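Engineer: dropping a prediction and its sequence here:
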Amino acid sequence: MAKVRKRVLPSGEVRFLADYFDGSGKRRSKQFDKRKDADAYLVKVRRDLQLGVHVADSASLTVREASRLWLDRCADDGLERSTRDAYDQHVRLHILPLIGAKKLTQITTPSVHTFADDLRSGGCSPDMVKRVVRSLGAIFGEARRRGYAATNPVSDAQIKVGDRRKNKRPDIPSKADLRAILNAAQGKHRALIVTALFSGLRASELRGLRWDAVDLKAGVLTVKTRVDAWGEFGPPKTSAGERDVPLAPIAVTTLKQQRLAIGANGPAGLVFPSDEGTPLNHQNIINRIWDPLQIGAGLYTLHETKRDEDGEPAKVTRYNFHALRHAAASLFIEQKLSPKRVQTLMGHSSITVTFDTYGHLFEDAEADQTAVAEIEARLLRE
């Protein structure tokens, strides 16, 4: 039977003990300063016992202990190293300093909101707040699976991470800039730039592309591998990442030239290998290929204060490498491909991602004008 008992400590202070038996018949108790808090706790315990989800404070883990179980589970599940490292940073840099010592049973939905507020006030970006809170939810999910937590307070938290109206549209190169890029892309790295532009592959997918996934006769490449930041091969980010992508004639031609230049049986059979035959390093693509190409194409501005090694104003390039992927999507959409087809070609996990990123490109200004003119005509006729 659950009941509240008054207890007088040797110091003379009064405490109220909430006494009860858990689902396994083990006697449990928790001490409170006020009777009303003890009564409220027992009400919650009775409800949780009826639902079969009660976990006593003494049987619960700290957030620190639960975090370690979750990170171990991520490793056992074979998540990519970059993903595991990101999760480890969420835990080590953000979760443990703020709530690592707390028991899981002490974390409530209101305290999740407080945690998110503390992250924001500590300088975390809205996107980072969202990622860290999501990781906290995953920690609770693993704890619940193991029976160390009764509920997941993160699932009921409505965390606002910023005004969506402030989200910028992707920076898509103009056609004039794309032509300048193609004209400047010469030599052994031309095939990389052309393929990126006309296929929309992610940089990691380009770096992991092998010749056995390229059918030059049919003009199609198959995305089935990617290379992470440490040069390790793995599957695409999601199951939707595995896809067939048609190649424009210019891409087929440049890939044929690439195959003649390097052969198809080199180390790992890579389409775009480094000079050592290993996957290209992403930062090297930026520093040694992409940025010099843009400078050669005149796509840069001069920095007001920074200087290069010659003492001249530093040249700041206009686009990041991902802009080629955005350009490919814009060209697909311009050709009136359906949103679902664009989602497939881009390897997006859902159509929502496609619309969130490129929804404005599906707009038809001429059709909109025709529609509002018809609305006006119908209104005035009546």
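Structural biologist: Yes, it's here. All values derive from a computational prediction rather than experimental measurement. Numbering: from 1, shown residues only.

Engineer: going forward, measure contacts between C-alpha atoms and count neighbours the same way
Structural biologist: Noted.

Engineer: so which residues of the stretch 201-350 of the chain form helices?
Structural biologist: Along the stretch 201-350 of the chain, counting by DSSP state H, counting those that start in this stretch, helices occupy 203-207, 249-262, 282-284, 291-296, 323-334, 339-346.

Engineer: run through the residues that contact the spatially closest residue to Phe233 that is not a sequence neighbour.
Structural biologist: Distance criterion C-alpha to C-alpha, 6 or more residues apart in numbering; nearest residue to Phe233, sequence neighbours excluded, is Val227 at 4.6 Å. Applying C-alpha atoms under 8 Å, 6 or more residues apart in numbering to Val227 gives the contacts 204-205, 207-208, 233-234, 279.

Engineer: hang on, the earlier thing: turn the helices of the stretch 201-350 of the chain into a markdown table, including mean neighbour count and distance to Val353.
Structural biologist: Formatted as a markdown table, the helices of the stretch 201-350 of the chain follow (neighbours: other C-alpha atoms under 10 Å; distance: least, C-alpha to C-alpha, whole Å):
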| stretch | mean neighbour count | distance to Val353 |
| --- | --- | --- |
| helix 203-207 | 24 | 18 |
| helix 249-262 | 17 | 26 |
| helix 282-284 | 14 | 24 |
| helix 291-296 | 20 | 28 |
| helix 323-334 | 20 | 12 |
| helix 339-346 | 20 | 8 |
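
Engineer: got another, please set it beside the one above:
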Amino acid sequence: MAKQRSNGEGTVYQRKDGRWEAAGYVLVADGTSRRTRVYGATRKEAMDKLIEKIADSNKGMPVAADATTTVADYLTGWMETVAAHKLRPTTYATYSHYLKSFIIPGIGGKRIAALTPKDVRIWLHRVRTACQCCTQGWDAARDPNAPRGRARPRCCAIGHCCEKRVAPATLQYLRGILSSALAHAVREDELPRNVATSVRLGDTRSKPFEPLTGSEARRLLNAGRGTQLGVLVELALRTGLRKGEALGLRWSDLDLEQRAMSIRQTLQRSPTGEFAFYLPKTESSKRRIALPGECITSLRAHHVRQQAEHAALGDERPRLDLVFTNTCGNPLDGPSISRAFHRLCDQAGIRRVRFHDLRHTCATLLLEQGVDLVTIKDLLGHSQIHITADVYAHVRPRLQRDAIEAMGNALNGNDENDDEDGDDDLPIPALV
């Protein structure tokens, strides 16, 4: 007969998924005793973990594990004690927004120990199919008594649902946040597995972007010529800079004599709403790239205009050394640039695209000109070449057609152009 365990030693058993689970009563932070659970690949591993927790409890050390902890409570604590120390401030603010708007309202009330893949899948399905204008109350928040010209309720609040859905990338982001938090719980033996990783989202492909054509890009450059916005647009279009990288660019980062520039920082709004400088997105984003001759010419002219504007301000102007500033010498706001860029698109007589699509246009035009993926990856600052290949997969069919035609030209050539070394006399293997 198996030896009977004494009172307080806990219990251990094998789960249906093959892992072992041990449970026992320990001291928690509020001074009471609660049942805690630990997990292991073997019976001994699970029992050793439980014995360690019980030993700490017997020494008066409270144990964090708590089977009654809700998803909302755990995520709130994870954000404060873990995420706050490893995320950039802007990323932390994004996580907080998604927790408040989607995750906690959807599954925050469930016990984290009882959360299942089905719970996560159903929650994501509801997020995917719900009109966010209705769910978040965006239209209802508008003032129905606002004066003419101001935002009044115009869709969901007055019975005309606008069916505003989340983007596929948002679903992936939501699952990624939840998965990161649950992975931490698994590492600290508070959960047996990460239930978010087994959930499949189905087709989460974003809508394909449509970069500018060469003709549209030329019209855009002509419309902005001689203005600061035009210089900014040309730089982003010819070099593929992100908006934050361009707005954070300093004159000291430019070497106009050597025709190069270094990307060392980005400009963004901090969670408090103030302008702040951050390191580039990834280590690969910190890069030095060549400057086209056209950009050097426009930057020199822009520098002369900017110095004249700043001289009129006297010594009171901010000395941030930024390439792109407002008339007072202060940093430019990203949303304001987007609105001005849309007006420039209208002026040029082309369709409206996002400012970020200038980056896509740069890569697409380079690919169509036969530039290799490695060079484009380095120019854009992607960390892995597969990112470049995946993002610009829409260009490959056209390149494949060109390659097939080039192969046809090679195989259908006449003998008059054969090399004299005789290599071309070798038979061509049959194509199977």
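Structural biologist: Perfect, thanks for sending it. No experiment lies behind these values; they were computed from the predicted model shown.

Engineer: could I get the TM-score for this pair?
Structural biologist: TM-score for the superposed chains, counting by TM-score structural alignment, normalised by the length of structure 1: 0.75, backed by 330 aligned residues with a C-alpha RMSD of 3.5 Å.

Engineer: which one of the helices of the stretch 201-350 of structure 1 lies nearest to Ala185 of structure 1?
Structural biologist: helix 291-296 (6.5 Å; C-alpha to C-alpha).

Engineer: for structure 1, which helix is longest?
Structural biologist: For structure 1, the helix that runs over the most residues, judged by DSSP state H, is helix 126-146.

Engineer: superposed on structure 2, what's the mean shift for it?
Structural biologist: Once fitted to structure 2, helix 126-146 of structure 1 is off its aligned match by 1.8 Å on average (mean C-alpha distance after the TM-score superposition for structure 1).

Engineer: which bit of structure 2 covers the helix or strand that that helix is followed by?
Structural biologist: Once helix 126-146 of structure 1 ends, the next helix or strand along the chain (criterion: DSSP states H and E) is helix 175-184. Under TM-score structural alignment, helix 175-184 of structure 1 corresponds to residues 214-223 of structure 2.

Engineer: buried stuff in that stretch?
Structural biologist: 216-217, 219-221, 223 (16 or more other C-alpha atoms under 10 Å).

Engineer: try stretch 123-135 of structure 1
Structural biologist: So for stretch 123-135 of structure 1, counting by 16+ other C-alpha under 10 Å, buried means 124, 126, 128-130, 132-133, 135.

Engineer: ditto for stretch 101-110 of structure 1
Structural biologist: Applying 16+ other C-alpha under 10 Å to stretch 101-110 of structure 1 flags 102-105, 107-109 as buried.

Engineer: take these and keep only those in helices.
Structural biologist: Per DSSP H, the subset of those in helices is Thr109.

Engineer: could the buried residues of stretch 101-110 of structure 1 go into TSV alongside distance to Ser338 of structure 1?
Structural biologist: Shown next, in TSV, are the buried residues of stretch 101-110 of structure 1 (distance: C-alpha to C-alpha, whole Å):
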residue	distance to Ser338 of structure 1
Lys102	50
Lys103	50
Leu104	46
Thr105	48
Ile107	45
Thr108	44
Thr109	41
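
Engineer: pick the one among the buried residues of stretch 101-110 of structure 1 closest to Thr62 of structure 1.
Structural biologist: For the buried residues of stretch 101-110 of structure 1, the nearest to Thr62 of structure 1 is Lys103 (4.0 Å; C-alpha to C-alpha).

Engineer: what do we get in structure 2 for the closest one?
Structural biologist: Lys103 of structure 1 maps onto Arg111 in structure 2, by TM-score structural alignment.

Engineer: skipping its backbone neighbours, what lies nearest that match in space?
Structural biologist: That would be Thr70: by C-alpha to C-alpha, 6+ apart, it lies 4.1 Å from Arg111 of structure 2.

Engineer: residues contacting the one you found?
Structural biologist: 108-112.

Engineer: corresponding residue for it in structure 1?
Structural biologist: So Thr70 of structure 2 corresponds to Thr62, using TM-score structural alignment.

Engineer: same thing with Leu332 of structure 2?
Structural biologist: So, by TM-score structural alignment, Leu332 of structure 2 is matched to Leu280.

Engineer: so who does Leu136 of structure 1 touch?
Structural biologist: 95, 154.

Engineer: give me every residue that touches the spatially most central residue of structure 1.
Structural biologist: With distances taken as C-alpha atoms, centre = their mean, the residue of structure 1 nearest its centroid is Arg131 (7.8 Å). Neighbour list for Arg131 of structure 1: His90 [criterion: C-alpha under 8 Å, 6+ apart].

Engineer: quick one: it from Ile333 of structure 1, how far?
Structural biologist: 30 Å (C-alpha to C-alpha, to the nearest Å).
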